[in-house]
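*Asks:* This is the structure alone, sequence omitted:
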């Protein structure tokens, strides 16, 4: 197995020899007994990019090929979400093209499924003055998704967090959009560890107050709510939400720290999944979920458990920079030819972070092509000043 010199937290450099075994791919997309959305990233085109912070260029061929990779493993796709750098490199114009292209691509593949993020990121939060501005922005984005034959995931809104003054303001906005939606919508509860501008969302800085508001919105609009994704990195809070949801409304875990136990469930209830980490560990998650569906809980646990330390490292604080780790692994595994991201997001993490992600990915059997991964890791380390 190949060996790479990697830095340690104490400043030392030591050889690391890979030990992981690539995960076997299924011959056909497997069936799961949990709904599993993988939030997918976008691939930059560095050969066309001149202003990556202001106008990033997207490699559409590689971006759509990665979606075929996820579909082949049995996943639904959560399109144009945080993992695709919405509001952190991908603007609404870019998201529109991504949604349009992905929906068209899904129609060419029997069984391919996806839902699309609809938010308010065409609005500047600082310039938003009224709830009607937020409503109009949501209407535009949900309308765009529906016009192109898609289903909407109603993303949390920075603009709404800025102008809302009470839980009733959230009820007004969500009630208006859900009341107009053609199909059922997935709601999105994203904690401020993922986006500091969402602090106080649902009109409260306290979980119990926010939870009461969310449940009231769902109960008032239950015919239009498929489910809610919760991303608070706190399994107890997710269970509290899950236990209070009305019958028929699904809980989608967005907890990239505790997803294994939340998906397995507690013997009474379980969570479905809408996760950014599934982008990075798709083969392992697919195998684990297929085993769970077959009743083989022991293998589910043995396959998915090693991915959890890796995910916790990728999503460590500042959590919003997790996208860098996801794309780093896509590059190591040969899904793209470079480690370049919209807005230069690859620079959001440092050498020690990437070195530990590499080690943990190997131990979780996430490195599909060990020789390629080692060669690429050596080149990255050399750029960062760690040579052989």
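*Replies:* Nice, thanks for sending it over. Since we're looking at a predicted model, the values are computed, not measured. Residues are numbered from 1 along each chain as shown.

*Asks:* CA only for contacts and neighbour counts going forward, please
*Replies:* OK.

*Asks:* how about the strands in the stretch 51-200 of the chain?
*Replies:* Counting by DSSP state E, counting those that start in this stretch, the segments of the stretch 51-200 of the chain that form strands are 76-79, 114-118, 152-154, 185-190.

*Asks:* gap between the last one and the chain center?
*Replies:* In other words, strand 185-190. If you compare the mean C-alpha spot of strand 185-190 with that of the full chain, they lie 12 Å apart, counting by C-alpha atoms, centre = their mean, to the nearest Å.

*Asks:* Now the element after that strand, going C-ward?
*Replies:* Helices and strands here follow DSSP states H and E; after strand 185-190, the next one along the chain is helix 207-220.

*Asks:* so the helix or strand that that following helix is followed by versus helix 207-220, what angle?
*Replies:* Past helix 207-220, heading to the C-terminal end, the next element that is a helix or strand (DSSP H and E) is strand 225-231. If you take axes from the mean of the first three to the mean of the last three C-alpha atoms, to 10 degrees, strand 225-231 sits at 160 degrees to helix 207-220.

*Asks:* The structure to be compared is supplied as follows:
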């Protein structure tokens, strides 16, 4: 018989925090009545999608909209992306940033000029919507760039065109193998930042390499923030050390917002032991959620949000609910309970029993 502890009820207080900036990269909720199959245009349940963003704002998190957690490049087409950014920014009750990429271009080769124009179009869309832009990595640029000067040219033009400071975004190949070798090295992105310090609010690093993030953080110009995207090592990177700390833009915050918010409030108060206790309990969940192949972590996020009651079904755009095995998700259920992210134990148990029956694990 499936039962849950109900520990998640410990973290129901909705309140903010101040000592760190923390964005949660939010998933989307598919319309379960639409043809959300591989290759089909994405059809979203707008009410559920936006309701979840209000959940994140209520716990003090900013929303990182239309990032890879929202299935950018993995089922969320640009028409749906643009509408998502517009609707979320219009309803925002807290900070919101939104992804700028080149995914309106068809897959395959593109010229540097095509890439520059695609980036510029999306930058204008995000700024018009009223969100702060996040310049995401581009698969097209990764394939087309001949050398570091191509990155300098494209990003230099974008930063010049930006109305205000933007976030840069470095997504490692664990999240997207097509981005291997992006920038061409740490020195290139640092050179771009140093050449435009007034136009860069910070950089999000999702390389799952804590020592490399700390080294980059120490090399940033004054006033430029490091936003950790390391879903394995975030507690220590956010807590920081004598050399400084990282702010955060994390996919894992989409499922651990209530306990993570409580931990960050403890950090505000200087209560490091409570911060460590709460955050450390979420790490086994995060490491399993983002286990290889890491790019399928979105399936686990939607599964956990269904168990927690944030949506009524498991359908995902592009049929991505098939991205993780039943055994992977079964372990995820146990770790979610231990991390304290299931506030309604009875609802979670009822849904878990139904799911176990459908996948043949109810014996």
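*Replies:* Done, it's in. What you see is a predicted model, and the numbers here were worked out from it, not measured in a lab.

*Asks:* Drop the TM-score for these two in here.
*Replies:* These two chains, once laid on top of each other, score a TM-score of 0.97 by TM-score structural alignment, normalised by the length of the second structure; 363 aligned residues with a C-alpha RMSD of 1.3 Å.

*Asks:* Stretch 50-57 of the second structure corresponds to what range in the first structure?
*Replies:* Correspondence between stretch 50-57 of the second structure and the first structure is established over residues 64-71, with TM-score structural alignment as the criterion.

*Asks:* which secondary structure element contains the equivalent of residue 339 of the first structure over in the second structure?
*Replies:* Under the alignment by TM-score structural alignment, residue 339 of the first structure pairs with residue 314 in the second structure. With elements taken from DSSP H and E, nothing contains residue 314 of the second structure; it lies in neither a helix nor a strand.

*Asks:* my guess is residue 314 of the second structure contacts residue 304, does it?
*Replies:* No: when contacts are counted by C-alpha atoms under 8 Å, residue 314 of the second structure is not listed as touching residue 304 (9.6 Å).

*Asks:* More neighbours: which of the two?
*Replies:* Set side by side, residue 314 of the second structure and residue 304 give different neighbour counts by other C-alpha atoms under 10 Å, the larger being at residue 304 (25 against 20).

*Asks:* and residue 360 of the first structure, which of the strands of the stretch 51-200 of the first structure is closest to it?
*Replies:* Counting by C-alpha to C-alpha, residue 360 of the first structure lies closest to strand 76-79 out of the strands of the stretch 51-200 of the first structure; the figure is 24.9 Å.

*Asks:* Kindly name the residues of the first structure that line up with stretch 132-141 of the second structure.
*Replies:* Taking TM-score structural alignment as the measure, the first structure aligns residues 151-160 with stretch 132-141 of the second structure.

*Asks:* whoops, I mixed them up, stretch 169-176 of the second structure
*Replies:* The aligned range for stretch 169-176 of the second structure is 188-195, by TM-score structural alignment.

*Asks:* Kindly report the same for stretch 248-264 of the second structure.
*Replies:* Going by TM-score structural alignment: stretch 248-264 of the second structure matches residues 273-289.

*Asks:* how far is that stretch from where the chain is centred?
*Replies:* Taking mean C-alpha positions (C-alpha atoms, centre = their mean), stretch 273-289 of the first structure and its chain are 10 Å apart.

*Asks:* Between the two ends of it, how far is it?
*Replies:* Using C-alpha to C-alpha, to the nearest Å, the gap from the first to the last residue of stretch 273-289 of the first structure comes to 11 Å.

*Asks:* ok, now stretch 239-253 of the second structure?
*Replies:* Terminal residues of stretch 239-253 of the second structure are spaced 15 Å apart (C-alpha to C-alpha).

*Asks:* which residues make contact with that stretch from outside it?
*Replies:* Contact partners of stretch 239-253 of the second structure, identified using C-alpha atoms under 8 Å, 6 or more residues apart in numbering, comprise 20-26, 64, 69, 204, 217-218, 225-231, 234, 237-238, 260, 267, 286, 301.

*Asks:* And that stretch, what's buried?
*Replies:* When neighbours are counted by 16 or more other C-alpha atoms under 10 Å, the buried residues of stretch 239-253 of the second structure are found to be 239, 245-253.

*Asks:* got it, and stretch 254-264 of the first structure?
*Replies:* Judged by neighbour count using 16+ other C-alpha under 10 Å, the buried positions of stretch 254-264 of the first structure are 254-260, 262-264.

*Asks:* just stretch 174-191 of the first structure next, same as before
*Replies:* 174-175, 177-178, 181, 184-191.
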